[in-house]
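K.L.:
here's a sequence, model it:
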Amino acid sequence: MTAWLQVGLLVLALALVHVPLGDWMARVFTAERHWRVEKLAYRLVGVDADAEQRWPTYLRSVLAFSLVGVLLLFSLQRLQALLPLSNGMAPVEPSSAWNTAVSFVTNTNWQGYAGESTMGHLVQMAGLAVQNFVSAAVGLAVLVALVRGFVRRGTDRLGNAWVDTTRAVVRLLLPLAVVATVVLVLGGVVQNLRSGTDVTTLGGGSQFVPGGPVASQEAIKELGTNGGGFFNANSAHPFEGPSAWVSLFQVFLLLLIPFSLPRTFGRMVGDRTQGLAILGVMGLLAAISVSLLSGFQAGALPEGQETRFGGPLSALFAAATTLTSTGAVNSMHDSYSPLGGMVTLFNMMLGEVAPGGVGSGLYGMLVLAVVAVFVAGLMVGRTPEYLGKKLGRREMTLASLYILTTPAIVLVGTAVAVAVPAGQAGMLNDGPHGLSEVLYAFTSAGNNNGSAFAGLIAGTTFYNTALGLAMVLGRFVPIVLVLALAGRLAAQGKAPATAGTLPTHRPLFAGLLTAVVLVVVGLTYFPVLALGPLAEGLS
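P.N.:
Down below sits the predicted model:
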């Protein structure tokens, strides 16, 4: 009964905010006027906010912005000992600093370190938390550029990347984060600038309890589907997740924007039913995942789960965090049953499109929708069209490369890691479970999720470097393909609908899109799943 109540409250809350938040985001990215604070930001960086960009220029802006973010965050970590509010922390080791910088800039937030014993408050606030905002904003900007590709006709302009990212931060992420921070503080999440406090334990001993600006980072960690925790235990830590209702509120935060974006999509393309069809597919896939994971965990031992939360809330959190690109955890996924762990893996292997990360989930689903329309076109023998745009050879080449990129990163990375001595040295387990742990790490990195399976010593030079490369490729190669696709679509006119046009707002298309998502992923990853979690679960 508790599990059903939690899911019911979550669905009700998401339904209540879906329309107003979705409509607001549509207005944010279609408004013609700039706010004063935004104009000031544009002047400071020398950007002409009224100049629209072709897709290669839009892409260069995104890449340049992200590269600067990596360099700044890497420098903050390496110079940490010289900075105020360092709490006596030493400079972060180079390979770990590289991995962390790439991780937070790519919205992955994979952490091969313990936050409370590695990062000072200034690095947490000015480095990690800032990237939580801007990496999410980059995902939204790329999504908006793709939607404009469907909407615009006969143009090579997709908007302005600097304007889109600035508006995403100023008009959306910052206001929501302020409200969420207040709620989290009221719920008992820590928010201060203290290094920590010495307390007397129940046994009469002394223990140092760390403090810090936790609630403010926790808010954007979930809202931006980032996932990087202030503490090593992430949302299972009592200072990050002090109670069950706070943990459920965090699930709401990480689903808030991704489940509202289909409404934004429908408003921007001028057909709200298109957004409803996408939302229906996302909701169906999410419901299947939560049901399977809850069922597999119902009879499992409660090892690795916080007793304050219980099994149902742990399973709901695990499903939500791997269906999005969040990576936050309130339980240890390595302690799940083999089939339960396989569900969390499969959620990420879906490409995190149900509903996926902020921006990235919806643009991934739209690429899969393009593939679904193409498959339907092959069935009836006519040129496929989606939202009035014809899908020819070049468009399908870009969509196909998008689908193949992440599996190639994940499978090649996993194969190399289990084959070379440096990768084997980090494996604490052998057999199917050891393979699952390595596979989970590269799946998490390649899909920009950031959650960890544990049981793997990932803080070595080999894994810091390899997983860092997986994060970079998994983030920016798809972005290149999405923006190139957006440019191709925007250059077209609009094909008139005919009797042979496939309606993409009806249940038939939603079912076809669901099948494409599951079949594409199943055919790609089934062999390695059979060798890892499936073999362990059936043994």
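K.L.:
hey, let's count contacts and neighbours off CA atoms from now on
P.N.:
Noted.
K.L.:
what about the closest residue to residue 445 other than its chain neighbours, how many neighbours?
P.N.:
Here the nearest residue to residue 445 in space, its sequence neighbours aside, is residue 471; by C-alpha to C-alpha, 6 or more residues apart in numbering that works out to 5.0 Å. Each residue near residue 471 was counted by other C-alpha atoms under 10 Å, and the total is 32.
K.L.:
and the host helix or strand of residue 471, what does it pack against?
P.N.:
Element membership for residue 471 (DSSP states H and E) is helix 461-491. Contact analysis of helix 461-491 by 3 or more C-alpha pairs under 8 Å, 6 or more residues apart in numbering; DSSP states H and E lists helix 55-78, helix 94-105, helix 130-151, helix 393-419, helix 421-424, helix 431-446 as its packing neighbours.
K.L.:
doesn't residue 448 make contact with the residue nearest to residue 445?
P.N.:
Yes. Residue 471 is within contact range of residue 448, at 6.0 Å (criterion: C-alpha atoms under 8 Å).
K.L.:
anything in contact with each of those two?
P.N.:
When contacts are counted by C-alpha atoms under 8 Å, 6 or more residues apart in numbering, residue 471 and residue 448 have 103, 106, 108 as shared neighbours.
K.L.:
out of those, which one sits closest to residue 13?
P.N.:
Nearest to residue 13 among the shared contacts of residue 471 and residue 448 is residue 108, at 26.1 Å by C-alpha to C-alpha.
K.L.:
am I right that that closest one is in a helix?
P.N.:
No. Using DSSP: H, G, I helix; E, B strand; the rest coil, the assignment for residue 108 is coil, not a helix.
K.L.:
which residue is the nearest non-sequential neighbour of it?
P.N.:
Residue nearest to residue 108 in three dimensions, not counting chain neighbours: residue 448, with 4.1 Å by C-alpha to C-alpha, 6+ apart.
K.L.:
run this one through as well so I can compare:
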Amino acid sequence: MNANTFTQTAIFLVVLIALAIPLGRYMASVFEGTSAIVRKIGRPIESMLYRIAGVDPEAEMSWKQYALAVLLFNVLGAIVLYAILRLQGLLPLNPQGMSGMTPDAAFNTAISFVANTNWQDYGGESTLGYLAQMLGLTVQNFLSAATGIAVVIALIRGFKRHSAQTIGNFWVDLTRSTLYVLMPLAIVFALVFVSQGAIQNFKAYEDVPTLQATTYQAPKTDAQGNAVKDAKGNPVMQDVKVDKQSLPMGPVASQESIKMLGTNGGGFFNANSAHPFENPTPFSNFMQMLAILIIPAGLCITFGRMVGDGRQGYAVLAAMTIAFAVACVGEISAEQAGNPLFTSLHVDTHASALQAGGNMEGKETRLGIAQSGIFTVVTTAASCGAVANTHDSLTPLGGLIPMLLIQLGEVIFGGVGSGLYGMLAFALLAVFVAGLMIGRTPEYVGKKIEAFDMKMVSIVILLTPLLVLLGTSIAVLTEAGRAGIANPGAHGFSEILYAFSSAANNNGSAFAGLSVNTPFYNTMLAIAMWFGRFGTIVPILAIAGSLAAKKRLAVNAGTLPTHGPLFVVLLLGTLLLVGALTYVPALALGPIVEHLTMIAGH
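P.N.:
Just a heads-up that it's a prediction; the model follows:
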């Protein structure tokens, strides 16, 4: 890494943490009900929403009731979104006359956005009208993110409370997440993106003249669209002149802001955040990266504040920040190293004195390798999946890093809510391992960690590897799975492994060289997305209920401190040993083999 790259990474982390600390404190006051905004400004709106929904905000839920509410709410959301996608040809605000999605594509997309994955195997500007984008996708961007925040707040209450049978009210947590956290931030970031040039309108697509005309030959057709053939049966060719281009329009900035803040990642356009209408400038790129991580980082502070020991939150935040910085160094270094085959051919790949050269394939020249590399780490460290460059064009090691970040469980900052509750599951595992080493019952934040808790932690940690590895195995063993491979060999395997890793861990990014808009992949990936999301939420809520029912233990001489450097190292070690080693055999067949092949000159 050169000085420019190091500076950009350092500035990003400093700004992120500086903004996350006050945001985390604010979120703690929101969910504890002590914020003046909640008590004085938002109370009438909040009360009105509860009356309309028929919700008693004072009635708290057991963990089972909370989990049932989460599941029912999201099942209903998936059904509504599926209907919108199937029927969009009949709906208004569809100036281009987009037809409804096919059943399997609508099923996949509905599950994807409800599960906070936003996996997209379609081009947004060529598939969805404005109403489907706003009423369908953007609404779920808010609600799926609010669900993740609500679940982690319930888990935090489990640590905070003692001898309690309830962990809060899902409807209250969902409302406050949306009303006081997501909506205000989304408005601010949308205005920032508009100021940078992101579009926000309801116009029909506009045809603009190109700088020069292009002429090419194409088969001639009759009035019915049938190919015209000559006497020998060969198609008759004709010159086609292209002197204009159709530019897609739409309410982009508003969807862009919540797509990032909610770690959703689904782009309005097929090119996602590489599209200049979504991400116009280097400053907007910086703000998008900031938007992705600001709430996950802030929730670490919220955790410390709500459990009454701020050091606990800072320890988790420190572990995430260290892992993130190491990933940035590895990612940018791998891309700046480029392909050694170019060096052997005496090809100079350096762009300028300030921007080290290397692998610029699939990257925006206005962003360069440094910002593209940081964005790649940001979007895969969080379960966002937005992309500012093509992941399929990364070097083998450059592709290994984002894949591994996803496979770790999306806990290095991670998704909104899901990142923290995933990391806290690893924290429970870390103190359990430490307890085994010294022969003492493990404790974390004053709560004894017992057999039931560890069973639930095991489900949380092992479920996604099961979905990833089983799904990948089925895909490579079946004809329907192999049919989507365009790049045979190690890279083709990497594309399948990345797809199932992204789906099961609710990331949504892709290597993109794999044809996945088929009934096989739409169904298989939807299953992975649903169980990857809700198959972990239910045991997390079970842990919350178990912890809330326990007494708070006083600190004594045998208590393992979980707020210092030693615990940070222990947490990172547990994350790598348990989270990463599960995938080593699969990674060896994909990006590692591809890298060894590349450096061997093949």
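K.L.:
list the TM-score for the superposed pair.
P.N.:
Remark: TM-score between the superposed chains equals 0.99 [TM-score structural alignment, normalised by the length of structure 1]; 539 aligned residues with a C-alpha RMSD of 0.9 Å.
K.L.:
thinking again about what came up before, report the buried members of the shared contacts of residue 471 and residue 448 of structure 1.
P.N.:
Using 16 or more other C-alpha atoms under 10 Å as the burial test, these include 103, 106, 108 as buried.
K.L.:
how about the contacts made by the closest residue to residue 97 of structure 2 other than its chain neighbours?
P.N.:
Counting by C-alpha to C-alpha, 6+ apart, residue 89 is the residue found nearest to residue 97 of structure 2 once chain neighbours are left out, at 6.5 Å. With contact set as C-alpha under 8 Å, 6+ apart, residue 89 of structure 2 has these partners: 97, 98, 99, 100.
K.L.:
kindly recompute the last result at 10 Å.
P.N.:
96, 97, 98, 99, 100, 101, 128, 129, 132 (C-alpha atoms under 10 Å, 6 or more residues apart in numbering).
K.L.:
now tabulate these in CSV and tack on neighbour count.
P.N.:
Output for the contacts of residue 89 of structure 2, formatted as CSV (neighbours: other C-alpha atoms under 10 Å):
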residue, neighbour count
96, 17
97, 15
98, 18
99, 18
100, 21
101, 21
128, 26
129, 24
132, 25
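K.L.:
hang on, the earlier thing: so which of the buried ones among the shared contacts of residue 471 and residue 448 of structure 1 is the closest to residue 46 of structure 1?
P.N.:
Among those, and counting by C-alpha to C-alpha, the member closest to residue 46 of structure 1 is residue 106, at 24.5 Å.
K.L.:
now for that closest one: what does it line up with in structure 2?
P.N.:
Residue pairing (TM-score structural alignment): residue 106 of structure 1 is matched to residue 115 of structure 2.
K.L.:
quick revisit: what does the residue nearest to residue 108 of structure 1 align to in structure 2?
P.N.:
Residue 448 of structure 1 maps onto residue 506 in structure 2, by TM-score structural alignment.
K.L.:
wait, a helix at its match?
P.N.:
No. The assignment for residue 506 of structure 2 is coil, going by three-state DSSP, so no helix is present there.
K.L.:
can you count the residues close to it?
P.N.:
Residue 506 of structure 2 has 34 nearby residues by other C-alpha under 10 Å.
K.L.:
right, and it touches residue 120 too?
P.N.:
No. At 11.9 Å, residue 506 of structure 2 does not count as touching residue 120 under the criterion of C-alpha atoms under 10 Å.
K.L.:
need the residues touching each of the two.
P.N.:
Common neighbours of residue 506 of structure 2 and residue 120 (C-alpha under 10 Å, 6+ apart) are 112, 113, 385.
K.L.:
contact partners for the nearest residue to the second one once chain neighbours are set aside?
P.N.:
Using C-alpha to C-alpha, 6+ apart and skipping residues adjacent in sequence, the residue nearest residue 113 of structure 2 is residue 140, 6.0 Å away. When contacts are counted by C-alpha under 10 Å, 6+ apart, residue 140 of structure 2 is found next to 74, 77-78, 81, 110, 112-116, 118, 133-134, 146, 258-259, 262, 264.
K.L.:
can you check residue 345 of structure 1 too?
P.N.:
For residue 345 of structure 1, the contact set (C-alpha under 10 Å, 6+ apart) comprises 319, 322-323, 333, 339, 436-437, 439-441, 443-444, 453, 529, 533.
K.L.:
at 7 Å instead, please
P.N.:
residue 440 (C-alpha atoms under 7 Å, 6 or more residues apart in numbering).
K.L.:
now the alignment partner in structure 2 of it: which helix or strand?
P.N.:
Aligned by TM-score structural alignment, residue 345 of structure 1 pairs with residue 403 of structure 2. Per DSSP H and E, residue 403 of structure 2 falls inside helix 396-407.
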